[in-house]
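**Q** Can you look at this prediction? I've put the sequence above it.
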Amino acid sequence: MAAADMGRSRIVIAGGGLAGLSLSLALKRALADGVDVIMCDPALSRDPHGDRRSYAIAAAARRMFQALGVWDAVSEKAQPILDMVITDSSLQDPIRPTYLTFEGAVDGEAFAHMVTAGDLTALLLEACREAGVTLKPEGVKGFTSHAAHTDVELTGGETLSATLLVAADGARSRLREQAGIGWIYWPYNQSGIVATISHERDHEGRAVEHFLPAGPFAILPLKDETRPDGSVQHRSSIVWSERSENVPVLLESHPEDLLAELEKRFGLQLGRIAFETKPQAFPLAFGVARSFVGERLVLLGDAAHLIHPIAGQGLNLGLHDVAALAEIITDAMRLGQDPGGADVLMQYERARRADITAMGIVTDGLNRLFSNDLLPVRLIRDLGLGLVDRMPGLKRFFIREAAGLRREDVPRLLKGEAL
């Protein structure tokens, strides 16, 4: 059955992560009954609250969630980052001098908020249900593209005829591979260890990034949690970049030994600490698709790009994809154009290529610059950090860049405007 015979356009989104959910909601909010949005992911059958990873939501992405009508609920679970401190030292150094500080406010709002993936996923899922997104707890097995539609085969055996297939199925995207889209990739000799840490003292909304020879170590503030007995538990998320060969030994060590290694990096400024969640490790790598579009196919989020977490921009880069693609599809459909047509999809390619390439270069360069202990390099980078700290205009530029608010030509959702 051709797309033209379906009565209205149907968009299938393969992957129920935060980018896929956000796009589903944005399209239904903008086009309502004018489009069928079907999301497919086996994970939709699981409780999303089990995902205890944490993400930084930059100010521009926060504005998008506000425009989509979910931020008020998200904000109850989110912790604003009120300031940020950057240090550079060796692990053995008794003192970690602060080289750069940022105030967390930009244009009267926090430049980022921390929220757990489970909380955000659950709120987006509920909003998608209320908006009329069809949620199928099964995967996409493959697809066959035709001139006017694409046949999407699900793992349960059903075949859906769609105007457009969105591959939001992660960095190892099978749909990208099936489409024959090349993948530029190189691994870092690093893994990211993530966990939630409880601590005695209030973090006061402060984020800390220690640049250590093995890689950056970030402490990111989370919202306090009230326990059943009425006590308040202070919490932070860590992103601990470590040489990959050291990670198995660390994670398999006795819990007290692992906590001792954490204390060397975390410090004692927040009092006694403990693991609230079991540490998990993820290999770190760079990847970018040679094209973000195929025949009636578009790549979204990690399926299109993968960057180092040193700047905390991985999810936000994917949410920028969402804002751009939702605007392009919405505007095309309101003009009576085919949302899966090559001319429409190439608008997305042009809109995202430069931004993604620039962010990949920046994060790759920062990681290579700071993940070493060569004395001449340390002296040069510390001098650079110190100079930036003494230049308010340059600091404002960097903080607006991190918040996603520097440019005026961003998609409307990132300005907080409805589509």
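**A** That came through fine. Predicted model, so just to flag it, every value in this text is computed and none were measured.

**Q** C-alpha only now, for contacts and for neighbours.
**A** OK.

**Q** Now for Pro376, how many residues are close by?
**A** Applying other CA atoms under 10 Å, we find 8 other residues in the vicinity of Pro376.

**Q** Second structure for comparison follows:
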Amino acid sequence: MADRTENHSDIVIAGGAYVGLSLAVAIKSATPQLGVTVIDAGKKGAWKNDPRASAIAAAAIRMLNKLDCWQGVLPDSEPIREMIITDSRKSDPVRPVFLTFTGDVRPGEPFAYMVENRHLNARLHTRAAELGVTVLEETRVEDFSEQAGYMRITLNNGDIYNTSLLVGADGVRSQTRDIAGIKTMYWPYNQMGIVCTVHHERPHNGQAIEHFLPAGPFAILPLKGNRSLLVWNEDEGETARLMAADDIVFEAEIEQRFGLHLGALRLAGPRGAYPFGLRLARDFVRPRFALAGDAAHGIHPISGQGLNLGFRDAAALAQVVVEAARLGLDIGALNVLEHYQRWRRFETVRMGVTTDILNRMFSNDIPLLRTVRDIGLGLVDRMPRLKDYFIQEAAGLSKQPPRLLLGEAI
């Protein structure tokens, strides 16, 4: 049997997607002396062909801009200039608008941009390489155990990494979370989310639309050019039927929900389907171990906040680690990591509960409840201060945000 390779890295991050890479870049930018290694279980270069897109909130954009990861992406992104919310059925000839939001948190700064995953991933990988972050692709954490003063990690290729801090940013089905023995609270919704991109004849002008239909929200999110990303709820049986349908039938189903306000529609890429549920980790930290992103919290996408919660985790954890390192403290000590847990836990639980309530309230066709929610939406539309509050929340500008989310250096 070949000898195992022993390696040292001050920080090892399991997960090479947005959250893991942005965390690595944030820490390495502020403390170049720390060694940072990212373990990415995905296929080599798979992110280059990722057809998906994501809504990036203003606070996360401020962080990415400070980390020199945004300007290269900006030409391929699309600002959300306006958000429109309706509540209707597929068969309704008219879909009345109950609530509208203009898209700026302050003049010239949209509350969110739509970005195709491959563009932002490319810039994050490039920036990580520029800073000297080690990224190991097609590799995963097999096991780990706390030793006296460090964490000992075994990779699937047999290599060993000794580190002061291991971060689990490996998604909602996190293997590192399971190895650490951290339990989760989980509520399945028995709903699936169908995701695809469409091309339409007329420009969207940066307008996002959320149609609340009996099966759940149907979101139309603007992409660069005459394209939009669609994300919508269906039950498991209807999802199976739609995913098995040919393109002509599928496009007809889209048209029923989308409408014809942007002209003729056609698919502009593959379609995917993903289960929806609420999953919250009971703890975010253990000695020399921390969870971030979907590994810590998986929520319903009704508010578009899932990924942005992960960016906020990255900003908070980076600040805690960097400040501890500057003070000469042990960055993996539990009393250091508990600062991160206290900072992030309340907001993630609050957002999980909020999205759960919104999903249950809007994924039904109960007449009385429809009336109540429509009156509520109408009242919000007539209260500018409350609308401004919701815009700030959607932008990720909550109270006492980490400095990176304000566009400030750690």
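**A** Okay, I see it. Since the structure is predicted, the reported quantities are computational estimates derived from the model, not experimental observations.

**Q** Could I get the TM-score for this pair?
**A** Between these two chains, after superposing, the TM-score reads 0.96 (TM-score structural alignment, normalised by the length of the second structure); 403 aligned residues with a CA RMSD of 1.3 Å.

**Q** So Val362 of the first structure, which state does it fall into?
**A** helix (DSSP: H, G, I helix; E, B strand; the rest coil).

**Q** so what corresponds to it in the second structure?
**A** Using TM-score structural alignment, the equivalent of Val362 of the first structure in the second structure is Thr354.

**Q** And that match, how close does it get to Ala281 of the second structure?
**A** Look at Thr354 of the second structure and Ala281 of the second structure: by CA to CA, to the nearest Å, they are 16 Å apart.

**Q** what's the answer for Thr371 of the second structure, then?
**A** Counting by CA to CA, the separation of Thr371 of the second structure from Ala281 of the second structure is 35 Å.

**Q** Just want to know which of those two has more residues nearby.
**A** Ala281 (22 against 11).

**Q** isn't the more buried one right up against Ile182?
**A** Yes - using CA atoms under 8 Å, Ala281 of the second structure is in contact with Ile182, at 6.8 Å.

**Q** residues touching the residue nearest the centre of the second structure, list them.
**A** What sits nearest the mean C-alpha location of the second structure, by CA atoms, centre = their mean, is Leu307, with 1.0 Å. Neighbour list for Leu307 of the second structure: 54, 56, 293-294 [criterion: CA atoms under 8 Å, 6 or more residues apart in numbering].

**Q** do the same with Leu25 of the first structure
**A** So Leu25 of the first structure contacts 68, 124, 127-128, 131, 133 (CA under 8 Å, 6+ apart).

**Q** again, only this time at 7 Å
**A** 128, 131 (CA atoms under 7 Å, 6 or more residues apart in numbering).

**Q** Next: Cys69 of the second structure.
**A** Neighbour list for Cys69 of the second structure: 123-124, 127 [criterion: CA under 7 Å, 6+ apart].

**Q** so which of these is the most crowded?
**A** Leu124 (26 neighbours).

**Q** what are the ranges of the strands in the stretch 101-250 of the second structure?
**A** Taking DSSP state E, counting those that start in this stretch as the test, the strands found in the stretch 101-250 of the second structure are 104-106, 109-110, 112-116, 134-137, 141-147, 150-155, 160-163, 165-168, 184-200, 207-213, 216-223, 227-235.

**Q** which one of these lies closest to Arg350 of the second structure?
**A** strand 184-200 (14.0 Å; CA to CA).

**Q** Look at Lys399 of the second structure and say how many residues are nearby.
**A** 8.

**Q** er, Leu120 of the first structure actually
**A** Each residue near Leu120 of the first structure was counted by other CA under 10 Å, and the total is 23.

**Q** how close does it sit to His49 of the first structure?
**A** The value you get for Leu120 of the first structure to His49 of the first structure, if CA to CA is used, is 9 Å.

**Q** How about Ser90 of the first structure?
**A** Following CA to CA, the distance that separates Ser90 of the first structure from His49 of the first structure is 37 Å.

**Q** Who has more neighbours out of those two?
**A** A count of neighbours by other CA under 10 Å puts Ser90 above the other of Ser90 of the first structure and His49, at 17 against 14.

**Q** tell me the SS of that one?
**A** Relying on three-state DSSP, one would call Ser90 of the first structure coil.

**Q** contacting residues for it?
**A** So Ser90 of the first structure contacts 212-213 (CA under 7 Å, 6+ apart).

**Q** could you say which helix or strand contains the residue nearest to the centre of the second structure?
**A** Assigned by DSSP states H and E, Leu307 of the second structure belongs to helix 306-326.

**Q** so how far is that helix off the chain centroid?
**A** Computed by CA atoms, centre = their mean, to the nearest Å, the chain-centroid distance of helix 306-326 of the second structure equals 14 Å.

**Q** Show me what counts as buried in stretch 352-367 of the second structure.
**A** By neighbour count with 16 or more other CA atoms under 10 Å, stretch 352-367 of the second structure contains the buried residues 352, 355-356, 358-359, 361-363, 365.

**Q** try stretch 86-93 of the second structure
**A** Neighbour-count burial for stretch 86-93 of the second structure [16+ other CA under 10 Å]: 86-90.
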